[in-house]
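Student: Okay, structure incoming, though there's no sequence with it:
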């Protein structure tokens, strides 16, 4: 037991050193981070914790749990980047611990340690754990619900904990928080010929607990918004999203294969060898292997069939993948290890060459930017993208180092070198690369200028919109799509701030009575290079 506490404390500090540094080093990114942070800010400001609102309009795309947590963080630390992202880091640390416990329970403590270290150094997990998005919350509850279901065979009360965590998953992401864990459990019992076990999992009490967790908010929101909630949240955001691509997020059935290869990097290169298990090993731990394979397959197939696709949707298959790879590394014989390390080196070289190619493929990212009226910043992206290239060179060096250890048959050092190189990679990326790239972004610095005005000021956005305008201006942003609408909005005695792209301003500047306050050429996450102007009366 003492050894477990030592491991737990080590994992907490190790993961914290990966996730916490750099949380405030960049502005929130469009569009997910700024959407969720602004909803949480408005929730805190209005004290309305039932109806999520964005830009003072009902925002019914997601349930409220993540907003509640983020609003609580804002209350403790103030509204800002760190407080928006800090809860994600905590839930990330929690998920690493859950993976340790699950790997230990299914196999042994050695596997649990390897599994948790693998998860804490996986690329998409690190991105999610350092971002103000809901997926890391879902990952925690998803993993916890399945862990406690398995623990229920030893301690019956764990089944009730599993039901409660499933309810919190539904409060975080909607019905998917219940449907996927339930499908995994059902398929596991079905193929294991243990459906009779359902009578032992406290189903009536569990269902009651589940509804006690879920019902208060869902009943309150349906009573408050009526059919609007059902049509937007259930019909559009779940049913329609599953059967039709939304907001340009689509892809072929095999979409998640490259996503898994690059998003689960560097450990994805070991996944085929980890899944390939000799028959005698499979028989020895058949229930554990079977459970993990079903978990992975259910998540992968569900989101592959779905018409709307986003890379972070498959985060819930990371814990079972990590445990399988953790078991692979805990064994004395590791088949295909050399081949896997060559794949690691190849992908690292691909990352490196891709970063180098940006200087030729995206010259507009590195050419000079013009800034007027805001604080001086670097004039181009050469320095930022040079740092990115150096960062990927670290991966190439790590691949060569791990192969040299393998050649000398020092397998423990191979694993340690992989963990260490990702630790240094993400630290350098968070503390050096991201801040420099952030300096090139056009929107936050201009939006903060509007925030310095009065709450009564009128803030407009002409012919384009990003949610960061709302979060950083601290105002409701009125979207204006035509010159006639703009002229109508200008008939006011209030102070006006108007965000407009330079090409649109050239078209209408002789027809409006607004003066240029500031100009920022830079990058936008969704539009590439833009020239953004802030006008005022």
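Tutor: Happy to help now that I have it. The structure presented is a predicted model; accordingly, all values stated were derived computationally and were not measured.
Student: rest of the way, CA atoms for contacts and neighbours
Tutor: Fine.
Student: In the stretch 351-500 of the chain, mark out all the strands, start to finish.
Tutor: With DSSP state E, counting those that start in this stretch as the criterion, the stretch 351-500 of the chain has strands at 371-372, 458-462, 477-480, 496-501.
Student: before we move on, what about the chain?
Tutor: Along the chain, counting by DSSP state E, strands occupy 53-54, 57-58, 371-372, 458-462, 477-480, 496-501, 515-524, 528-536.
Student: Export those to CSV and append columns for mean neighbour count and distance to residue 104.
Tutor: CSV is the format used below for the strands of the chain (neighbours: other Cα atoms under 10 Å; distance: least, Cα to Cα, whole Å):
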stretch, mean neighbour count, distance to residue 104
strand 53-54, 22, 42
strand 57-58, 12, 44
strand 371-372, 16, 55
strand 458-462, 23, 54
strand 477-480, 19, 51
strand 496-501, 23, 54
strand 515-524, 20, 44
strand 528-536, 20, 46
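Student: Now distance to residue 152 too, for those, in TSV please.
Tutor: Converted to TSV, these look like this (distance: least, Cα to Cα, whole Å):
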stretch	distance to residue 152
strand 53-54	39
strand 57-58	40
strand 371-372	60
strand 458-462	54
strand 477-480	50
strand 496-501	56
strand 515-524	48
strand 528-536	50
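Student: before we move on, back to that, dump the strands of the stretch 351-500 of the chain to CSV, plus distance to residue 175.
Tutor: Converted to CSV, these look like this (distance: least, Cα to Cα, whole Å):
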stretch, distance to residue 175
strand 371-372, 46
strand 458-462, 35
strand 477-480, 32
strand 496-501, 38
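Student: One more to weigh against that first structure:
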């Protein structure tokens, strides 16, 4: 690594990463829904000293494994529990992905292309957003990309350990997706070991111990809730939470790599020429160092496109190979131009976000209610950030008639159901209109 990132370039990399991945991450409150839930779990762990069983809003949160929460707890012990310390986990993970991306590209190509690939990764707006989000996706990608690097470097022990941490971050996808990519690298390069008795043992220890504890504590309920409900049923569509069309991720990728759309025409032209060569000799394809990266990208794109439930951040694992592919066709001059535009664009987004924040429902409601000790309820909605900021559980009710005196948080369209309540706050939480009602007994 020393001959790749020397002292001068290392500090340049840190400076660029701080700007694109971390700076301004505190300028906007936690957002619904996962950030608020994850933040509350960290808060509850610190308060109760129970670091094994996650709780959100006084209810079990079994949808995600605990590694993100544990990282948030560590950051909060050092820096206090706030937006910066929580989101720093994702920002540092993005830096780790960036470094592993460069190291993998250097292994397959050279230092110049590796640097181009890293700079391209810095210019993806979707990466900026996820690096400033307290969600597990960027941490998952750090361990997933890291595992690929260590296997390529013939260090299967660290490779398996990183896979274990990936499983502890997000579950089965933490091994299924990166290991299939690793197998394809093995198919095309065939010069690194996969098996390691110690590595596999450590994988099960790191990635499995917490799950065994949860099985012991909650039995089949946990197995159903996490492995079936949150993984298999989500993918197959038996449970629909976030249905999107098949081409959803194609659009996400086009938007986040918008500056490189002209390069795609060059890539398609090259692949057309390569296809002609493959017809003559298929080994040309297997021997091409770009082939495993194309497979990596297409595999992740197709895998998540086939899923019935889609969220934008699932596709993050396709960005490292996409950056390597683009780096093979884009000039340094073009990248420097895009870096300048990206720096300005990020600043504009940050200023816009800070300006918008003052008008958000969460910002107004948390400041209004922070010293209130009475009853607060959610009605037919849930803003997950408020239990975190108010440091209390907020029950949900389905019948306005059973509400006691206190405050109610609901959507604007339900306002007429509350005849004995006065509207205190009316504001948008992104694309939805919420209201805070003060209700009094007759």
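Tutor: Received the coordinates, thanks. As the structure is a prediction and not an experimental result, all values here were calculated from the model.
Student: quick one: TM-score?
Tutor: TM-score for the superposed pair, counting by TM-score structural alignment, normalised by the length of the second structure: 0.90. Supporting figures: 431 aligned residues with a Cα RMSD of 2.5 Å.
Student: quick one on the thing from earlier: so which of the strands of the first structure comes closest to residue 285 of the first structure?
Tutor: strand 53-54 (48.7 Å; Cα to Cα).
Student: which bit of the second structure covers that closest one?
Tutor: With TM-score structural alignment applied, strand 53-54 of the first structure matches the range 55-56 in the second structure.
Student: Also stretch 389-404 of the first structure?
Tutor: Under TM-score structural alignment, there's no match for stretch 389-404 of the first structure.
Student: Which parts of that stretch count as buried, going by neighbours?
Tutor: 389-396, 398-403 (16 or more other Cα atoms under 10 Å).
Student: hang on, the earlier thing: ok, which of the strands of the first structure comes nearest residue 469 of the first structure?
Tutor: Closest approach to residue 469 of the first structure among the strands of the first structure (Cα to Cα): strand 477-480, 7.2 Å.
Student: For that closest one, grab the matching residue range in the second structure.
Tutor: If you align by TM-score structural alignment, strand 477-480 of the first structure falls on residues 394-397 of the second structure.
Student: Pull the distance from the matching stretch to the chain's centre.
Tutor: 28 Å (Cα atoms, centre = their mean, to the nearest Å).
Student: which residues are contacting that stretch?
Tutor: 57, 376-382, 387, 403 (Cα atoms under 8 Å, 6 or more residues apart in numbering).
Student: can you rerun that using 10 Å?
Tutor: 57-58, 375-384, 386-388, 403, 408-409 (Cα atoms under 10 Å, 6 or more residues apart in numbering).
Student: Okay, the residue nearest the centre of the first structure and residue 81 of the first structure: tell me how far apart.
Tutor: In the first structure, the residue lying closest to the centroid (Cα atoms, centre = their mean) is residue 128, at 3.1 Å. Taking Cα to Cα, to the nearest Å as the measure, residue 128 of the first structure falls 14 Å from residue 81 of the first structure.
Student: swap in residue 249 of the first structure?
Tutor: In terms of Cα to Cα, residue 249 of the first structure sits 26 Å off from residue 81 of the first structure.
Student: Looking at these two, which is more packed in?
Tutor: With neighbours defined as other Cα atoms under 10 Å, residue 249 of the first structure and residue 81 compare such that residue 81 has more, 22 against 13.
Student: Show me what residue 346 of the first structure lines up with in the second structure.
Tutor: Here residue 346 of the first structure stays unmatched in the second structure, going by TM-score structural alignment.
Student: From residue 265 of the first structure, how far off is residue 346 of the first structure?
Tutor: The gap separating residue 346 of the first structure from residue 265 of the first structure is 12 Å, by Cα to Cα.
Student: These two: who's more crowded?
Tutor: residue 265 (21 against 14).
Student: What residues does the residue mapped onto the more buried one from the second structure make contact with?
Tutor: Here residue 265 of the first structure is matched to residue 258 in the second structure, going by TM-score structural alignment. Neighbouring residues of residue 258 of the second structure by Cα under 10 Å, 6+ apart: 123-125, 252.
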